[in-house]
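**Q** Would you be able to build a 3D model of this:
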Amino acid sequence: MSKNQSPKPQPDDGFGPHADEQEVHGVGAYQIVTRRYVERRIAELPAGPEAEDARLRGLLDIFDDLTAKGHPEPLTLLAAVLGIPVDTLVTHLRSAARSWGESR
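**A** The predicted structure is shown next:
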């Protein structure tokens, strides 16, 4: 083989030098897809002051959905998409749970 020729590519069995890259890309892809899903769900929530209770219930539904699907950090993801601190989100979710429980 001359200096300018590349070696014959070897099949990637997941343990070679690219194994870590594949894992990072897989995790990154999952995070992107999940974030887009949450963004879409939030965009579908009703807007305006008159829809505050419905919006809060919708946030609680999204949180419950992420939790049910086994997301490792649903609070962190949801707060990041909303652009609010996790503590603020927790307050909103507690309020939604109380409001939802009263209306059943």
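**Q** switch to C-alpha atoms for all contacts and neighbour counts from now on
**A** Noted.
**Q** how about His18, what does it touch?
**A** Asp12 (C-alpha atoms under 8 Å, 6 or more residues apart in numbering).
**Q** All the helices of this protein, in order from the start?
**A** 19-43, 52-68, 74-82, 86-103 (DSSP state H).
**Q** want to throw those into CSV with mean neighbour count?
**A** Below are the helices of the chain laid out as CSV (neighbours: other C-alpha atoms under 10 Å):
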stretch, mean neighbour count
helix 19-43, 13
helix 52-68, 17
helix 74-82, 17
helix 86-103, 14
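**Q** Next, the structure of the following sequence, for comparison with the previous one:
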Amino acid sequence: MNVSAEWDDPASEGPQRVTVTAGEITSRTLRRAGRLVDEMTAEFHEMPSVGAYRVMVRQYAEDRLAELPADGFHRGLLDLYHKIDDDGRVEPVATLAAAMRMPEESVRACLRVARQRVA
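**A** Predicted structure coming up:
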């Protein structure tokens, strides 16, 4: 799917023209296009993007991980995972992977080890 948006007036709240190119236009395609146009509009107006919350949670996770003591790492990692998961707005493994700068599969392995050591 390809989505382009054009603004004639910088003061307008949204674009004057939107073009969606896709193999098949369905309601799902239009919802996705709508989200993309929302993100482009936010970027055009230099507003915080839709993904700003994900960035904020990743930065929070980085800070918490940096503060974990070596002897409490596994408990702290599990607590952080559960806090992010309970909120439900971002995917916890992907967030921790970004914060720890490692592949998601490695984070899953760390969580398995942490569960074994804490149990």
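**Q** just to revisit the earlier point, would you convert the helices of the first structure into a markdown table that also reports distance to Gln10 of the first structure?
**A** Shown next, in a markdown table, are the helices of the first structure (distance: least, C-alpha to C-alpha, whole Å):
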| stretch | distance to Gln10 of the first structure |
| --- | --- |
| helix 19-43 | 13 |
| helix 52-68 | 39 |
| helix 74-82 | 38 |
| helix 86-103 | 46 |
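**Q** Tell me which of these sits nearest to Asp12 of the first structure.
**A** The closest of those to Asp12 of the first structure is helix 19-43. By C-alpha to C-alpha, the value is 8.0 Å.
**Q** So which residues make contact with that closest one?
**A** By C-alpha under 8 Å, 6+ apart, helix 19-43 of the first structure touches Gly14, Gly58, Leu59, Ile62, Leu77, Leu78, Val81.
**Q** what angle do it and helix 74-82 make?
**A** For helix 19-43 of the first structure against helix 74-82, the angle by axes from the mean of the first three to the mean of the last three C-alpha atoms, to 10 degrees is 70 degrees.
**Q** what separates helix 19-43 of the first structure from the chain centre, distance-wise?
**A** Its chain's C-alpha centre and that of helix 19-43 of the first structure lie 7 Å apart, by C-alpha atoms, centre = their mean, to the nearest Å.
**Q** go on, stretch 34-53 of the first structure?
**A** 14 Å.
**Q** now do stretch 74-81 of the second structure
**A** That offset, for stretch 74-81 of the second structure, works out to 20 Å (C-alpha atoms, centre = their mean).
**Q** mean shift between that stretch and the first structure?
**A** Compared with the first structure after the fit, stretch 74-81 of the second structure shows a mean deviation of 1.0 Å (mean C-alpha distance after the TM-score superposition for the first structure).
**Q** can you tell me what part of the first structure that stretch aligns to?
**A** Using TM-score structural alignment, stretch 74-81 of the second structure corresponds to residues 56-63 of the first structure.
**Q** for stretch 91-99 of the second structure, same thing?
**A** Going by TM-score structural alignment, stretch 91-99 of the second structure sits over residues 73-81 in the first structure.
**Q** Pull the residues that contact the matching stretch.
**A** Here stretch 73-81 of the first structure has contacts from Arg35, Val38, Glu39, Phe63, Leu66, Thr67, Pro85, Val86, Leu89, Val90, using C-alpha under 8 Å, 6+ apart.
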